[in-house]
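Chemist: predicted model and sequence below, questions to follow.
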Amino acid sequence: MPQHVPNTPVCRDCKGFATAAITTGTRDRDGSRTTLVVVCRTCNGTGHTAPAAAFSAGR
């Protein structure tokens, strides 16, 4: 069954992939790789952006 997705715009900078884990190439003491978790600065890791406020021009 498809899940219901809210109608929010996807972040234009990360295209919805807001978090990435990057390996540094070094290893910890237990032998696992050291990773850095990087979060999109535009959407703060949500993958969505807030809709723009409606523009109203006064006369």
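Modeler: That came in fine, so what should we check first?

Chemist: please make it C-alpha for all contacts and neighbour counts, starting now.
Modeler: Will do.

Chemist: how about the helices in the protein?
Modeler: Counting by DSSP state H, the chain forms no helices at all.

Chemist: and the spatially most central residue of it, how close does it get to residue 25?
Modeler: Centrality entry for the chain: nearest residue to the mean C-alpha point is residue 18, 1.7 Å, by C-alpha atoms, centre = their mean. Distance, residue 18 to residue 25, using C-alpha to C-alpha, to the nearest Å: 22 Å.

Chemist: another one to put next to it:
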Amino acid sequence: MPQHAQNTRVCRDCDGFATAAITTGTRHRDGTRVTLRVACPACKGTGRTAPDGVVRAGR
């Protein structure tokens, strides 16, 4: 069966993978790695962008 298109589009900057875990190279005392969670600045971590007609303009 065909899948229906959704109202929101996937962010073209992050391709829907809005948050990335980046290792710093150092380790905690228990041996796990220190990671930083970074969100996509274009979609602010949602993975989706608003349709063109819904974007807010003005003040």
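Modeler: Noted; the coordinates are in hand. Note that the structure is predicted; figures quoted are calculated from it, not measured.

Chemist: run through the residues that contact the residue nearest to the centre of the first structure.
Modeler: Each residue near residue 18 of the first structure by C-alpha atoms under 8 Å, 6 or more residues apart in numbering is listed here: 39, 40, 43, 44, 45, 46, 47.

Chemist: one more: residue 47 of the first structure?
Modeler: Residue 47 of the first structure neighbours (C-alpha under 8 Å, 6+ apart): 10, 11, 14, 15, 16, 17, 18, 40.

Chemist: how about 10 Å then?
Modeler: 8-19, 39-40 (C-alpha atoms under 10 Å, 6 or more residues apart in numbering).

Chemist: ok, those residues vs residue 33 of the first structure, which is closest?
Modeler: Using C-alpha to C-alpha, residue 19 comes nearest to residue 33 of the first structure of the contacts of residue 47 of the first structure, at 17.8 Å.
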